[in-house]
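> Pasting a predicted model and its sequence here:
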Amino acid sequence: MRKLLLFFSIVFIGVIFLGRLSYLQLFDNSFEALSNKNAIKIIYDYPERGYIYDRDGKLLVSNQPAYDVMVIPRDLKAFDTLEFCSLLKITREKFDKELARAKRYSPRLPSVIVAQLSKNDYAFLQEKMRKYPGFYIQKRSLRDYQTNIGANVLGYIAEVNPDNIKNDSYYQSGELLGKTGIEKSYEDLLRGIKGKKYIQKDRFNRDIGPYKEGVFDTLPEKGKDITVTIDAELQAYGELLMQNKRGGVVAIEPETGEILTMVSAPNYNPDLLVGRPRSANYMKLAKDTIAKPLYDRGLLAEYSPGSPFKILNALAALQEEVITPETKFTCYGGYTYARNTKPLGCHCYPGARNDMNRGIYESCNAYFGQTYRKIIEKFDDHKEGIDNWADHIKSFGLGNYLGYDLSTGRKGLVPDSKFYDKWYPNGGWRGVTTISNSIGQGEVLATPIQLANMTAAVANRGYYYTPHIIKKINDEPINIKKYTTPRRTTIDAKHFEPVVQGMYDVYRRPGGTAYYSQVKGIDIAGKTGTVENFMIIDSVKTQLDDHSVFIAFAPKDKPKIALAVFIENGYWGGRWAAPIASLMIEKYIRNEITRTDLEYRMLNGSLEEVYAKPYSGKPFRINE
């Protein structure tokens, strides 16, 4: 019995070995691949990155040649390190750090030691590279900006990090990809396809020529050129108007959802983040934590929307049939909604009887305080009331990501009953508790692009197209259903005309809050806003200078442009935001400026002194 057991054990083990050997020889090619890695070197031929054009075909971004010094750690031979560092114009410490990084990445694969040499440095160094086995020079393509505007829109390219390599096998250490803006959003189109050359090596690790006579070699394919929706002239003008100010300006074409301009101020010259000075320049920009030039205020800054938000409350009230355009409320210079509370003050004369039209163009807080309460208190359950209100507001694209093709963004906030239940776990809230929402102060938050999109929906009388920045790919117009399908609000089209008329009278009526910013011959509909601005300083809630905000579209009928302007610490809406909006509209529609008085004041005006102050205004204790 023992002899049989021994016999069968030997047979069984033999079968296992034979099976494994057959599998390795007939099916498993992993060792062949490993052998090829050792015997074949792959050299990548990097494609030219796709160009970027503005909506009128103006070239914004092209390419320029650059050269990287690469290393394959396994191929290194003894060399004069100090001499090599001198040639590369880097310190020994920098060299040692980059070489150690390359060895950690892979002894067999190439890594960058020095990136983005200039043409002159390349010409000088190329002749000497034969002295340094294991090093070679790789040609790359860097961005060449044909403009000094739109850095936040265009974005920049930079070296990949380990996460990029892990998440996309296309990239290897030292390669470049889009990090922000259009460069990031359309990286897959812009980057092209790398070419490959397979070089056979002998047993001494020397190159002996193309592998199999180059039959597997491929040529690089240039990245696709893209045309974006940005109007370069309007973008440049907007950035000029926003000099010495902080904030964002976003303009949209209502009939398409195409983004015409996205200004974030302060900004920077995109050329600063190209070439070898990129790292030093980036650190300078990143360390400016006060002005934050790298922070895209148009997409990321979440502000209280202020009085422009009253437009949505008016529309929601009409839809819910709790008021009509003729409904009047009395204003006593503001709205006092409960005893021992601070009134929502406004500039109406005491005893004024305001209907919707006047409530809009004079921005009456009492009118909209009462209107908001009627929306919420229509329902017996205040939770149902505020959820119904929130649904109307969200239908304009607020409180959620818009789904645009931009590389970053924030969702803002439209509070609902769940939000307030968290703030008041004992249930101690009612519609009047949230009264600040009536004038766009409260808990509501919106980004400038959301306000611009909201304005486009009003301009279209109840629908909008998802904002987007792509217009053409290789001269072929896009046909993306997401950007060509209208998204409808919860408000019936019939309710928009009285609201639009009120916005029109903001400009045309002598009491209108933007009366002094009107442009002759252009029918503009708009709404100013003065947004209270608080910050916690030394555990004290401190009121800073108000923000200036304005939304507008023009012409009133068949609008071509809708925009939002937000100026941090700009006092009131009519002081900075409304004039800038009027100038942007005239520039786009007429391509000339007749309101030269406004232009002079905006171009020469500055808020730098305000920003330099630690704070202004009086403190409000948190428990007050």
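In hand now; what should we look at?

> make it CA atoms for all contacts and neighbour counts henceforth
Noted.

> Would you mind measuring from the residue minimising distance to the centre of the chain to Lys284?
Per Cα atoms, centre = their mean, the C-alpha nearest to the average position across the chain is that of Thr408, at 3.9 Å. From Thr408 across to Lys284, the span is 22 Å (Cα to Cα, to the nearest Å).

> Structure two is appended below for comparative analysis:
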Amino acid sequence: MLENRRFVIIGFFAVIGLIYLSRLFYLQVLDESYSIVSSSNSIKRVIEIPFRGQIYDRTGKLIVYNTPVYDLLVTPSKARVEDTLRFCSVLGIERRDFDSLMTAASVYSRNKPSIFLRQLSKEDFASIQDVMVDYSGFQFAKSSLRTYTAPTLANTLGYVSEITKGQLEKQEEPYYRQSDYIGQSGVEKIYENELRGKRGTKFIMQNVAGVYKGPWKGGELDTMAVAGANLYSGIDLEVQQYADSLMVNKVGSVVAIEPSTGQILTMVSAPTYDPNILASRFFSKNYTKLVRNPYKPLFNRPVMASYRPGSTFKLIQALVGLQEGVVTPGTGFSHANCPVGCHNHAATTSIALGVTHSCNPYFYHLFRRVIYNNKISNTFKASAAGLEDWHSRVSKFGIGQQLGIDLPSERKGNLPDKKYYDKIYGENAWKFSNIYSISIGEGEILITPLKMANVAAIIANRGYFYTPHVIHGVGDQKKLDPMYTTRHESGVSMQHFSPVIEGMIGAVEAGTAKNARIQDMVVAGKTGTSQNKKGDDHSIFIGFAPADNPKIAIAVFVENAGFGGSAAAPIAGLIMEKYLRRKITNLAMEKRMKETNLMSKVVLTDQQRSLLKSDTVKLLKPDTAKKKAPVIVNPLKK
């Protein structure tokens, strides 16, 4: 019995020993990863950063690409710089810069390499490569620089910059490392996952001096970096730059949409800047200057600025009134008993004439009929039910909500409802006299230029729209999110659009929008003058062309420019003609708009004006706005 136990115990320890020996054999002979770790003195793991995807316009022209550059890394514990002044001279930096850069690297890690200098050009790299061999602890790493073929679309494209500490901590997957670049705004941010590509890993051999000795195991364990997906936009780069040139020395927005698809053709946020200035190693300095600029060039006005729509909102009021059945195309209203004034014209006898003449009393009476469902015998108290029904109708035009464009920070604006007025005046304590200003697009209504361009697209399509989007294809397959191909209905029947469009054509042919006319082409449009508490009113125009087969729908907002027909209408007309014909017939109007300078009308504080006199980043000027973009097929082989 005791003999049997002895064999069991011996057998048990023998099995344990075999297990340990097997594990040791696996770790030392079979497991490649252990081999790599154990050879850390001679094997180096190198992460390869892929090129970001490129961005193209609708005609195939390149807008954004990558230029190869080099980053200089430092490992503080290994760094040896005996002659600091000579070292600084070689790199073209000041001694104080050297001290601060070394301090930052040491704070990050004494034993890990980190960025010392970013984005050295190929020429800079070639000139100092041999000299840097004398300085241990420093090494170069290939990188890339975001490069723009034209000084345009800064806010739409966005920028990339070094990932912040907060972003590192919040990332859902452990992809980014310190000093990595990431899309921070615009298209670069929204499509970051598609643009960034996939990292590669290489294992290389080096001697104790850090000299490269070739790939480890012939590169068997290496993985290739995969470049990011290219993006294909609906932007027309030629028209975009032309729109930029018209908006120089002005504050405002231009948004143009292809009605049949929802693709953004042009998006101007003025004033703007050359996006290349935020794609250099002087990012921090230039970004700070842009933030300090009182004209707010970093503020993406097409999707973030909120304005009262003014008379352009009358188009929606007319369509809602027709759909509700409180008016017909032939309904007329006099100017009597109306608290809002009107322009010098006779009584309006139809919807079309109401739009053409932009008649305030007409839309006051129309709105009152909508709110009371034609029961207007006693209108001392406003009808909450009528307002809610009106709110529901108007919201289907995208007002008071995010449209879902592929850009960050889109503002909802404001479309007042019963809850809104109850909060201001008390529950059911408000009257029609408190809300009638919204009948003509004033009061509490706030919209963005993007939303009004979308309204123009809805009318151009006679009742529906596709969610506006900058990018219409991702990658070689040009994939597109289904949300951008989903048709959205306005809830207004097609037949109701005809009298409204008739009125818009009349406004362009002989009304307030006549400065938007295009020779030998029928254009539909509507001007608006948005009230402004600080300074002159804002000039607005929305419209589309050709009226019978719309190819472009547009909204133009020019701050402090006064009436809609004075600045917004002519700029819109010129842009539409440029897109449709690739030429301009009204050269006199073009010259006048390019030379118009409205910056002095922008109300600034004394402190803001003093900032303008300091060293600020120059905003886009006419000479840069009209600069033609080169057509580059493969920028890396130029």
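Structure's in. What do you need? Just so you know, these numbers come straight off a predicted model, no measurement behind them.

> How many residues are close by the nearest residue to the residue nearest to the centre of structure 1 once chain neighbours are set aside?
Of all residues not flanking Thr408 of structure 1 in the chain, Leu299 sits nearest, at 6.8 Å (Cα to Cα, 6 or more residues apart in numbering). Counted by other Cα atoms under 10 Å, the residues lying close to Leu299 of structure 1 total 25.

> and Leu299 of structure 1, what element?
According to DSSP states H and E, Leu299 of structure 1 maps onto helix 297-300.

> in structure 2, what residues pair with that helix?
Mapped onto structure 2 using TM-score structural alignment, helix 297-300 of structure 1 covers residues 301-304.

> Next: stretch 592-599 of structure 1.
With TM-score structural alignment as the criterion, stretch 592-599 of structure 1 aligns to 583-590.

> Okay, and the corresponding residue of structure 2 for Ala578 of structure 1 sits in which element?
Under the alignment (TM-score structural alignment), Ala578 of structure 1 pairs with Ala569 of structure 2. Ala569 of structure 2 belongs to helix 568-581 when assigned by DSSP H and E.

> With structure 1 overlaid, how far apart is that helix on average?
Aligned to structure 1 and superposed, helix 568-581 of structure 2 gives a mean residue distance of 1.0 Å (mean Cα distance after the TM-score superposition for structure 1).

> For that helix, name the packing helices and strands.
With contacts taken as 3 or more Cα pairs under 8 Å, 6 or more residues apart in numbering; DSSP states H and E, helix 568-581 of structure 2 sits against helix 237-246, strand 538-545, strand 552-558, helix 587-595.

> Among those, which comes closest to Leu298 of structure 2?
helix 237-246 (15.3 Å; Cα to Cα).

> Give me the residues contacting the following helix or strand past the closest one.
Beyond helix 237-246 of structure 2 on the C-terminal side, the first helix or strand identified by DSSP H and E is strand 252-258. Among residues not part of strand 252-258 of structure 2, those counted as contacts by Cα atoms under 8 Å, 6 or more residues apart in numbering are 243, 263-271, 301-302, 449-450, 453-454, 457, 468, 551-559.

> quick one on the thing from earlier: now the match of stretch 592-599 of structure 1, how far from the centre of its chain.
How far stretch 583-590 of structure 2 lies from its chain's middle: 29 Å, per Cα atoms, centre = their mean, to the nearest Å.

> what does Tyr156 of structure 1 align to in structure 2?
In structure 2, Tyr156 of structure 1 lands on Tyr159 (TM-score structural alignment).

> which residues does its match contact?
Gly183, Gln184, Ser185, Gly186, Glu188, Lys189, Pro275, Leu278, Ala279.

> Repeat that for Ala314 of structure 1.
By Cα under 8 Å, 6+ apart, Ala314 of structure 1 lies in contact with Met356, Phe368, Thr371, Val499.

> Show me which helix runs longest in structure 1.
helix 2-26 (DSSP state H).

> So the counterpart of Val69 of structure 1 in structure 2: helix, strand or coil?
Using TM-score structural alignment, the partner of Val69 of structure 1 in structure 2 is Leu72. Under DSSP: H, G, I helix; E, B strand; the rest coil, the three-state class of Leu72 of structure 2 is strand.

> how many other residues sit next to Leu72 of structure 2?
By other Cα under 10 Å, neighbour count at Leu72 of structure 2 equals 20.

> Can you give me the neighbour number for Tyr615 of structure 1?
Neighbours of Tyr615 of structure 1 (other Cα under 10 Å): 16.
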